[in-house]
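K.L.:
Below are the sequence and a predicted model; questions follow.
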Amino acid sequence: MPEAPLRHVFVYGTLRRGGRNDINRLQPAPGYVGMGEVQGVLYHVDRYPGLTLGGEEAVTVVGEVYRITPELEVVLDRIEQIVPGADSEYFKREIDVAVNGNSMGCLVYEINPERVREKQVIGHGDWIVFHGA
């Protein structure tokens, strides 16, 4: 049986290196690809951030890109509380991310816009700088 293809994920919050949910501590281990950037709005939700993609107030949001297995994707879905329907905390998107000067298709966990109403905007787009790791 052929192995499932590896995918890429863009992580911008607690899953970043040194974060509370550092992806590098998860199994099966991911492969670091490089730093990435997307356009969006980053919010301070609680002890973690939420990203909405695009929009009039979009800034460059920075994060890390990793190669992941389908097994690790299941773990990430659990951490991000992905559930079917409109009540999910995050929605999983596949978008193009700027990585090392190239464009690469990546999974991005986008916060449900209902969860960030009245939440603080992080204007510079870097959770680690904002939160102090």
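P.N.:
Arrived safely.

K.L.:
Going by C-alpha atoms from here, please, whenever you check contacts or count neighbours.
P.N.:
Noted.

K.L.:
continuing past the longest strand that the chain contains, what's the next helix or strand?
P.N.:
In the chain, taking DSSP state E as the definition, the longest strand is strand 31-44. For strand 31-44, the following helix or strand on the C-terminal side (DSSP states H and E) is strand 49-53.

K.L.:
That next one packs against which elements?
P.N.:
Secondary-structure packing of strand 49-53 (3 or more CA pairs under 8 Å, 6 or more residues apart in numbering; DSSP states H and E): strand 31-44, strand 102-111.

K.L.:
How about residues contacting it?
P.N.:
With contacts defined as CA atoms under 8 Å, 6 or more residues apart in numbering, strand 49-53 is touched by 13-14, 38-44, 109-113, 116, 127.

K.L.:
what comes up buried for stretch 25-34?
P.N.:
By 16 or more other CA atoms under 10 Å, the buried positions in stretch 25-34 come out as P30.

K.L.:
Over to that stretch now: how far is its first residue from its last?
P.N.:
Start to finish, the residues bounding stretch 25-34 are 17 Å apart (CA to CA, to the nearest Å).

K.L.:
what do you get for stretch 18-30?
P.N.:
Its start and end residues considered, stretch 18-30 measures 15 Å (CA to CA).

K.L.:
go on, stretch 109-121?
P.N.:
Across stretch 109-121, the terminal residues are separated by 17 Å (CA to CA).

K.L.:
and here's the other structure:
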Amino acid sequence: MRDDSNELVFVYGPLRSGGPECFRMAGAVYVAKGTVPGMLYGLADGPALVSGGEDSARVTGDLYRVTPEHLQKLDDLDGLAPDERETSDRRRGRVAVKCFFNSGDSWTAWAWVWHGPVDPGQRIQSGDWLRESRPGLTEGLQRYPWYSLIGTICLVSFPIWLLAAPLTSYYTSPLARFTHDAMLIGGALSPFAAVYSLWLAKRRGESDRLLGCLYAVALMACGFVVVAVIVAVIKSIRG
């Protein structure tokens, strides 16, 4: 059951998954990678999100669902008293978040927005603080729907492995028997790996145009494996 008391939070700096302070998001539920309208600046005390600016400017970050208590802890990171936050340059406000992989999905979330002066020379042109702070390391992982691809590969390999396994049953060498058993085990486990990968893809916010169909097929393949194992066990007991 969904807890409506929870809040959505958009983080765009060190709190992001893979950032140096991502441990502060422990216990939060990752929703998706997303973008918000605005520009990002690298200030001395961390990145700053400035709303508005160029029409096409977007800032990349991660969307989490947190409890009210967790949200309060994130507020306390600035070290300010509650009455001081109302006049601070960095204040929490509502932003419109669009899914990074599927622009049709959108949410309204809290984010810490900068209202003070900025130096144009400090602007992070890509709008992605994690990409700029760790160039080349996370760009590919963040940009592409890897979990969807892994899930699809696992699903496609399921019939291939099961069809290829009988080809090795004609040989009696230890290597052939090992290969035969490995193919059967790999083929049996592949749909379960596909289900898990596609579930992670959905949590990451990757495009879900095909995820529903692939997920259903993977579940049916898992059911086929379970039934086959049950039948094999019954035959072995009776035989």
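P.N.:
Received it, and whenever you're ready, just let me know what you need. Values in this document were obtained by computation on a predicted structure and should not be read as measured data.

K.L.:
top of the contacts of strand 49-53 of the first structure by neighbour count?
P.N.:
In terms of neighbours by other CA atoms under 10 Å, the contacts of strand 49-53 of the first structure top out with L42 at 30 neighbours.

K.L.:
Setting aside sequence neighbours, what's the nearest residue to that one?
P.N.:
Distances taken as CA to CA, 6 or more residues apart in numbering place L51 nearest to L42 of the first structure, at 4.6 Å, with adjacent residues excluded.

K.L.:
From L15 of the first structure, how far off is that neighbour?
P.N.:
13 Å.

K.L.:
Next: V41 of the first structure.
P.N.:
For V41 of the first structure, the distance to L15 of the first structure - CA to CA - is 18 Å.

K.L.:
With F130 of the first structure instead?
P.N.:
15 Å.

K.L.:
cool, Q27 of the first structure as well?
P.N.:
In this view, Q27 of the first structure and L15 of the first structure are 13 Å apart by CA to CA.

K.L.:
who has more neighbours, F130 and L15 of the first structure?
P.N.:
Set F130 of the first structure next to L15 and count neighbours by other CA under 10 Å: L15 wins out with 22 against 13.

K.L.:
Settle this for me: the more buried one is touching L26, isn't it.
P.N.:
No - counting by CA atoms under 8 Å, L15 of the first structure does not reach L26; the two are 9.6 Å apart.

K.L.:
Strands along the first structure, start to end?
P.N.:
Going by DSSP E, the first structure shows strands at 7-11, 31-44, 49-53, 59-68, 90-99, 102-111, 120-122.

K.L.:
And for the fourth one, what's in contact with it?
P.N.:
Among residues not part of strand 59-68 of the first structure, those counted as contacts by CA under 8 Å, 6+ apart are 6-13, 16, 29-42, 99, 106, 123-126.

K.L.:
so the helix of greatest length in the first structure aligns onto which residues of the second structure?
P.N.:
Longest helix of the first structure, by residue count under DSSP state H: helix 70-79. Using TM-score structural alignment, helix 70-79 of the first structure lines up with residues 68-77 of the second structure.

K.L.:
Check the burial of G85 of the first structure by counting its neighbours.
P.N.:
8.

K.L.:
any idea how far the residue nearest to L42 of the first structure is from Y109 of the first structure?
P.N.:
According to CA to CA, L51 of the first structure and Y109 of the first structure sit 8 Å apart.

K.L.:
cool, V41 of the first structure as well?
P.N.:
Computed as CA to CA, the V41 of the first structure to Y109 of the first structure distance reads 13 Å.

K.L.:
before we move on, what about L6 of the first structure?
P.N.:
Applying CA to CA, the value for L6 of the first structure to Y109 of the first structure is 17 Å.

K.L.:
Tell me which residues touch the residue minimising distance to the centre of the second structure, please.
P.N.:
In the second structure, the residue lying closest to the centroid (CA atoms, centre = their mean) is R204, at 2.3 Å. Contacts for R204 of the second structure (CA under 8 Å, 6+ apart) come out as Y30, V31, A32, K33.

K.L.:
Tell me the counterpart of the last one in the first structure.
P.N.:
Pairing criterion TM-score structural alignment: the partner of K33 of the second structure within the first structure is identified as M35.

K.L.:
Counting neighbours, what do you get for that match?
P.N.:
Neighbours of M35 of the first structure (other CA under 10 Å): 18.

K.L.:
Contacts only, for it.
P.N.:
The contact partners of M35 of the first structure, by CA under 8 Å, 6+ apart, come to V62, G63, E64, V65, V99, N100.
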